[in-house]
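Asker: give me a 3D structure for the following:
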Amino acid sequence: MDSQENTLELGKNEEVVNEEVTSQVETTENSEPAAEQAEEQTRVVYETKADVLHRLQDIAHGEEVPQKDEVEYLKSSFYKLHVAEREAKLKAYLDAGGDPEQYQYTPDEQEEAFKAEMGIIKEKRAKVFKEQEAEKQENLTKKLAIIDRIKAMVTTPDEANKNYKEFKALQEQWREIKNVPADKANELWRNYQLYVEQFYDMLRLNSEAREYDFKKNLELKTALCEAAEKLADEEDVISAFHQLQKLHQEYREIGPVAKEQREEIWNRFKAASSVINKRHQQHFEGVRAKEEDNLARKTVLCEKVEAIAAEENKGSGDWEKHTKQIIDIQTEWKTIGFAPQKMNVKIFERFRAACDDFFGRKAAYFKGLKETFKENAEKKRALIEKAKELQSSTEWKSTSDKFIALQKEWKTIGMVPKKLGDQLWEEFLAACNTFFEARNAAGAGARGEERENLEKKLGIIEQLKALATETGEEVAEKVQKLVDEYNAVGHVPYKEKDKLYKEYHAVLDKLYKDLNISVAKRKLNNFKQNLKNVAERGENALDNERTRLFRQYENLKSEIQTYENNLGFLNASSKKGNSLIDEMNRKVQKLKDDMNLIREKIKAIDAENKQ
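Answerer: Here you go, the predicted structure:
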């Protein structure tokens, strides 16, 4: 091969190197971080701890190599479910009225099994890691040996054609050897490319052999282009991306093609790769947008829970209402996917802190409420004992008053738990019913008497109505006599009392008006008629009544004097002043009328005493 051919071959080898480097750079686009994100988004969502444990056991006892990301995800999923389960048990205990300080977490067999499987996986990963590192060191040693062998070939240019088959075999060996330590990979690759280029520089193959090599490489790269182009139809964007990385690795390992075809074949492969990379990028842009939307939705839920937790709870009803609202929000939270990785833990901690604050204060409230319930129950039991002591009494009037007082006191006592409250109320009601049923049975005869009294009073009312048509001085005397008869009649049925009262006073008021008897005079007449009843109370009853009336008389007299003094200071120059003076004069006149009535009552007592 002459110098021109050597120069041409060197140019070709330079383009080969450039092509390989470009391919290597293209392959590193969107590599590990994006792939990890993709795997995170396509993970299974576990519903129970048993599901997580089952998957963990498959990894621990199966042949597959434990992947760190999946193991960490399983751990996170297990403890998220584990914590939720513990919180649900605590909530159920508190809702049932349990004491938070007495609550104890029971050992969880699934958690112990989980820890045991994690220990096995940890040992398994450590073993795999050690084996992988050893394999990488071994691969490094093999590739260094290949470089040394090619380097030795470069030093013997006369034997280049002779060494060509061995050189191709070394290239094949290089491709079959996989991972080496990451810190050695780039330098190792540069050295390998350097000596490969030098070997091609000195290679003196005949034109036919070189064309055959280029043709074979073109066929291999064309097949890779076709495979890359088919990946555009792959539905799984992540899988397509990973397959593309493998194609790039294979492309790098294939030798050069003819100079006039190099740019064309590379552009075709690069164009197919761009389609996959673009889809991959768009996929993660969508994922990131969805995560931002999830973060916004979760932030809104945090604000809702914080607002509910800040509201005042005036009683159990408010606590239960707000509890339901927060549980509904927690249910909605579970339907929302991941937030961005940097914020996912922070937003969950914010949400959980607000929920913990609410449920912690609720537990404290119901603990205090439990003590209040206990006190209220003791008070109601005491009333039940009193009611049972009274239920056999035959002193109907006084005992009825006592039962009514007990019922009023019962209403003032606060709440107790519903089941216990119903039981206590039934006991109390049974004692009340026992007494009132006995009283009603004993009062059956009294009701007959009340009906007779009703008939008597209705007859007196009819007589009073008849007097309305009569005239003469004796009418007033007849009215007073009927009034006395009416007052002497006993009780009437309770349901008829109000109706009878209205009818009686309507007739009486009309008669008094027709007879021109003033209200004060009627009050005085009624007072005089009741004096005998007062005198029957005891020997000092009239004197006591006179003393009471005299004090009332003196108080009215003093009050009138105060009003009259105040009137002397008022200015009547304005309309408002005149109105105030008129009002005060009316009050003074009313007080004087009341004072005169009391004076007449005192005189009546004095006349009764003389008799």
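Asker: only C-alpha atoms for contact and neighbour calcs from this point on.
Answerer: Fine.
Asker: does Pro256 sit in a helix, a strand or a coil?
Answerer: Under DSSP: H, G, I helix; E, B strand; the rest coil, Pro256 falls in the coil class.
Asker: pull the contacting residues for it.
Answerer: Neighbouring residues of Pro256 by Cα atoms under 8 Å, 6 or more residues apart in numbering: Asn13, Val16, Phe214, Asn217, Leu218, Arg262.
Asker: please provide the structure for the following sequence as well, for comparison with the first:
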Amino acid sequence: MSEEKKPQDPSIEEHLEETAPAADRTMNAEIEALAAEANDTELSTEEVSENAAATTEAAPAETTAVTEEAPVEKKEVPKKDYTVLSKEELIAELQLLIKNERVTDIKDQVEEINTLINAQFDAAQEEAKRAFLAEGGNIIDFRFFSPLKKEFNEVYYEYRNKRQEFYERKRKDQNANLRERQDLIEEVKALRNELGGAESVNTTFNKFKDIQERWNNAGNIPRDRYNLVWNDYYFHIDAFYELLHLNRDFRDKHFKENLDKKLLLIERAEELGAEPNINKAFKELQLLHRMWKEEIGPVAREYSDEIWDKFSVATKKIHDARDEKQKEVEAVWVQNLEQKNEIIAKIKEVAQDDIKAHKTVQAKIKKVEALRDEFFKAGKVPKENNEETWASFKEATKLFNHKKNDFYKSQKKEQYDNLAKKQTLVKIAQEHKDSDDIPGTLDVMKRIQADWKKVGHVPRKDSDKIWKEFKEACNHFFDRMKDSKKQANAGEQENLEKKQALMKTVKEAKMTGERDADLTAIKAFIEDWKAIGRVPYAKKNIDQDFNKLLDGLFKQLDIDKKEAELIKYENRMSIMVDDEAAIERERFFIRKKIDEVKAEINQLENNLGFFQHVADDNPMVAEVHKNIARHKEDLNMWKSKLRKLRMAITESQKVEEEETTETEEAEDTSDS
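Answerer: Below is the predicted model of the structure:
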């Protein structure tokens, strides 16, 4: 303001102590009344105006408002645990809030109800959509309607309309207050002309005080006009006081009254610095700033900066305490955020686990419900993380619910899929149960029995029936196989006796010394052995004993070792020709040996490259050539065995084809 600047009076404190009590009674009563009003309700930290921070930096003539509007008493409406309520209960709760509370007091409750009930509607819609698609519906044909959704929207729109009406009335009232304050500014401007007129200073000043009183009672104005109007008003107030220099005694008396009042405000602000309830202290501080700014006039210039500095120091102390308290609150919010993120991660982990049984699903449902309760009990999170955290929580629970629902929906479909698989296995068993190819069919039966065990449950009504069909077909085959084995065992025992007799004959045989005649005799022994057939499995080593006898006979002959080896190999082939698995193993073994011998020959030939300038009669070089020749002989032997193996397989296939043709011709003849 523009009071005349005077030298600082060092006796100001003493002077004030002598003069202040005369004005204290009225001022103290005002402060006590305002303090009582401030204590009626307690603001939460997030509700305190951030504009208050400006008071710690600005000088009195330049300061902006601590709060641009008078603090509005807000009723604390108790919050319930809405998370446990159904859609119907949430709608009923919203109706009660709208009916019994002011719309400005229930914003948090309404928004929480809106969030929760929409989450429930979203889940219901998603469930209906998945069921629709599971039944074969097309997504473009899907429609979802809920009477409860319509009812909720009507109630929620009622709240929105009432809130809109409230702010519309507030806007109109503020515009009316703006016009009133602008008129009061014009009246102050007019008073400046009256000071030089016929009216006394006292009369003019009484009019001025009336304007001030009406200004203080005028009410709030639009926020964007506040500072402009306030500065305009105090500009003209300041100008009015400048004109009072014509009556300095009157002006000084008024300055003194204002100084006393502002010192009382400073005293009260300093007391608030020790108030443990930060919200209470801050709200009352707002009232003190309002009184300082709007209800108390200027003081002498020499005191202006000093008292403002004192008031600012007291204000800063409260702001610092509030900031510190807010940091503590925000630290708790961060801890809550960490806890909620951990809970969300646990829900996602549960949702990602495979669900394989009803018992598993029930255990997971209980676990997710417990985590859900923990989430809602964890408390508030920082505002900037609130929506993201809530969305992550909904997504995690939605993921679990989808997986749970998919499991139960898939159970019925999976059981019918399993039924179709088992029906296929029954059909295979019935088609093979009378097959004469016992070994081949045995492999088939073993395979389908293993497949049967891998197939899961079928519908209960079909379970016994299909198992009975499968069991009967399998048992029919295995009974036939047992009978066949009994018959085969009798024939194999007879073959064993024949082979034992033949071995006795071979042992007693004497070679004549005539190579061709003796070789013919040995081949005859081999043919007789091949013609006898299988022996019991436990006596299969008799074939090895026979080959040893042949080795003894071949040694008595002047016969090439390779030729003798191939003759014995032919005998071996005749024994395994009916065993496809044995044939395949033999073929693999021979090919492997051929590859190994070829690799060895290549290695030896590469080694010769190191002896390019060494004579062939060198002992080391001669040894390498000898090894190469020996390996080439082995290679020829293995190739010969492979050819004989192929010939034996081909001959066996021809015999099977001829037997099949003869059987078909016999069947055709019998049919005709």
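Asker: the contacts of Pro256 of the first structure in helices, which ones?
Answerer: Among the contacts of Pro256 of the first structure, the residues falling in helices (DSSP state H) are Asn13, Val16, Phe214, Asn217, Leu218, Arg262.
Asker: what's the closest of those to Glu250 of the first structure?
Answerer: Closest to Glu250 of the first structure out of these is Asn217 (11.4 Å), distances taken as Cα to Cα.
Asker: show me the contacts for the aligned partner of Glu101 of the first structure in the second structure.
Answerer: Using TM-score structural alignment, the partner of Glu101 of the first structure in the second structure is Asn138. With contact taken as Cα under 8 Å, 6+ apart, Asn138 of the second structure is in contact with Phe132.
Asker: from Tyr408 of the second structure, how far off is Asn138 of the second structure?
Answerer: According to Cα to Cα, to the nearest Å, Asn138 of the second structure and Tyr408 of the second structure sit 21 Å apart.
Asker: again, but for Pro298 of the second structure
Answerer: Relative to Tyr408 of the second structure, Pro298 of the second structure is positioned 79 Å away (Cα to Cα).
Asker: repeat that for Gly136 of the second structure.
Answerer: Computed as Cα to Cα, the Gly136 of the second structure to Tyr408 of the second structure distance reads 17 Å.
Asker: what of Glu127 of the second structure?
Answerer: For Glu127 of the second structure, the distance to Tyr408 of the second structure equals 12 Å [Cα to Cα].
Asker: before we move on, which element is the nearest residue to Glu469 of the second structure once chain neighbours are set aside in?
Answerer: In space, and not counting its chain neighbours, Glu469 of the second structure is closest to Val426: 6.6 Å by Cα to Cα, 6 or more residues apart in numbering. Element membership for Val426 of the second structure (DSSP states H and E) is helix 383-432.
Asker: look up the closest residue to the residue nearest the centre of the first structure, ignoring the ones flanking it.
Answerer: With distances taken as Cα atoms, centre = their mean, Ile326 lies nearest the centre of the first structure, 0.8 Å away. The shortest distance from Ile326 of the first structure to any non-neighbouring residue, by Cα to Cα, 6+ apart, is to Val305 (6.3 Å).
Asker: how close does that neighbour sit to Leu524 of the first structure?
Answerer: 73 Å.
Asker: for Gln41 of the first structure, same thing?
Answerer: Taking Cα to Cα as the measure, Gln41 of the first structure falls 99 Å from Leu524 of the first structure.
Asker: Leu81 of the first structure now?
Answerer: Counting by Cα to Cα, the gap from Leu81 of the first structure to Leu524 of the first structure is 88 Å.
Asker: Lys408 of the first structure now?
Answerer: Separation of Lys408 of the first structure from Leu524 of the first structure (Cα to Cα) stands at 38 Å.
Asker: and these two? which has more neighbours close in?
Answerer: Using other Cα atoms under 10 Å as the criterion, Lys408 of the first structure and Leu524 rank with Leu524 on top: 17 against 11.
Asker: is the more buried one in a helix, a strand, or coil?
Answerer: With three-state DSSP as the basis, Leu524 of the first structure sits in helix.
Asker: do I have it right that it meets Asp594?
Answerer: No. Counting by Cα atoms under 8 Å, Leu524 of the first structure stays clear of Asp594, with 11.0 Å between them.
Asker: picking up where we left off before, quick one: contacts for the residue nearest to Glu469 of the second structure?
Answerer: Counting by Cα under 8 Å, 6+ apart, Val426 of the second structure has contacts Ile466, Glu469, Phe470, Ala473.
Asker: so what touches stretch 602-611 of the first structure?
Answerer: For stretch 602-611 of the first structure, the surrounding residues in contact (Cα under 8 Å, 6+ apart) are Lys528, Leu531, Leu542, Arg546, Leu549, Phe550.
Asker: ok, for the fourth one, nearest residue in space, not its chain neighbours?
Answerer: Put plainly, it is Arg546 of the first structure. Ile602 (6.0 Å).
Asker: tell me where the stretch 101-250 of the first structure has helices.
Answerer: Under the criterion DSSP state H, counting those that start in this stretch, the stretch 101-250 of the first structure contains helices at 109-154, 160-176, 182-202, 207-230, 237-253.
Asker: quick one on the thing from earlier: so how far is Ala307 of the first structure from the residue nearest to the centre of the first structure?
Answerer: Distance, Ile326 of the first structure to Ala307 of the first structure, by Cα to Cα: 10 Å.
Asker: again, but for Glu47 of the first structure
Answerer: Distance from Glu47 of the first structure to Ala307 of the first structure, counting by Cα to Cα: 30 Å.
Asker: do the same with Asp69 of the first structure
Answerer: Distance from Asp69 of the first structure to Ala307 of the first structure, counting by Cα to Cα: 37 Å.
Asker: helix, strand or coil for Val535 of the second structure?
Answerer: When classified by three-state DSSP, Val535 of the second structure comes out as coil.
Asker: isn't Ser304 of the second structure right up against Ala61?
Answerer: No. Contact criterion Cα under 8 Å: Ser304 of the second structure and Ala61 do not qualify, at 9.2 Å.
Asker: quick one, helices of the stretch 351-500 of the first structure?
Answerer: In the stretch 351-500 of the first structure, the helices defined using DSSP H, counting those that start in this stretch lie at 396-412, 418-442, 444-467, 474-488, 494-514.
Asker: please identify which of these is closest to Glu36 of the first structure.
Answerer: Smallest distance to Glu36 of the first structure across the helices of the stretch 351-500 of the first structure (Cα to Cα): 55.6 Å, for helix 418-442.
Asker: other SSEs contacting that closest one?
Answerer: For helix 418-442 of the first structure, the elements it packs on are helix 341-390, helix 396-412, judged by 3 or more Cα pairs under 8 Å, 6 or more residues apart in numbering; DSSP states H and E.
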